[in-house]
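A.B. asks: Next come a sequence and a model predicted from it.
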Amino acid sequence: MTANPILLQKKYSRVIECFAKQQGFSLDTALDFFYHSETYQLIRDGVSDMHCMSDAYLAEELEQEYAEKNEGY
């Protein structure tokens, strides 16, 4: 299922803001990570209706992805 592009853009901004607050990142840093994440690709492609998940859930998914990518540092 695909979502309305305008609604997706609003969803992205809320998720990015939530992720930035959780991690203590600037919005620019959170934005950059989000648009290079697997989570973004899943939402964008409509996989498993990820766009229907709550903003907090998606921010937690980003947090886990960030932790996995930065484990060795």
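C.D. replies: Nice, I can see it. Numbering: from 1, shown residues only.
A.B. asks: When you work out contacts or count neighbours from here on, use the C-alpha atoms and nothing else.
C.D. replies: Will do.
A.B. asks: Pull the residues that contact the lengthiest helix in the chain.
C.D. replies: For the chain, the helix with the greatest residue count under DSSP state H is helix 5-23. Helix 5-23 has contacts (CA atoms under 8 Å, 6 or more residues apart in numbering) with 25-27, 29-31, 34, 44, 51, 55-56, 58-60, 62-63.
A.B. asks: let's bring in a second model and compare:
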Amino acid sequence: MANKTLLEMKYARIVSIFAKLANISASKALRFFYHSDTYKLMSEQIADFHCYGDLYLADELMLEYRSKELDFKTN
């Protein structure tokens, strides 16, 4: 249970950083995060992606956001 809580706290930090980087609301950032490849890699603990630093993961999320931004705006 502690590991799940720690991972959820990490998600919150990443989403907060990402929202600031992308200049979007926290709710939009959270919605994007839970539909992202970054979240999938973290939640499934693929290649220890969940062990990377918060800023690194927020940057990865930002790269993904930029590449999907047009698709995301239409949904």
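C.D. replies: Structure received. Nothing here was measured: the structure is a model prediction, and the numbers come from that model.
A.B. asks: what TM-score do we get after superposing?
C.D. replies: Scored against TM-score structural alignment, normalised by the length of the first structure, the superposed chains reach a TM-score of 0.89; 71 aligned residues with a CA RMSD of 1.7 Å.
A.B. asks: circling back to that earlier point, superposed on the second structure, where does the longest helix of the first structure end up, distance-wise?
C.D. replies: Here the mean offset of helix 5-23 of the first structure against the second structure after fitting is 0.3 Å, by mean CA distance after the TM-score superposition for the first structure.
A.B. asks: Now do the buried residues in that helix.
C.D. replies: 8, 11, 12, 14, 15, 16, 17, 18, 19, 20 (16 or more other CA atoms under 10 Å).
A.B. asks: Now do the helices in the first structure.
C.D. replies: Under DSSP H, the first structure gives helices at 5-23, 27-35, 38-45, 55-69.
A.B. asks: Next up, the contacts around the alignment partner in the second structure of residue 50 of the first structure.
C.D. replies: Counting by TM-score structural alignment, residue 50 of the first structure lines up with residue 49 in the second structure. Going by CA under 8 Å, 6+ apart, residue 49 of the second structure touches 41, 42.
A.B. asks: From residue 27 of the second structure, how far off is residue 49 of the second structure?
C.D. replies: 23 Å (CA to CA, to the nearest Å).
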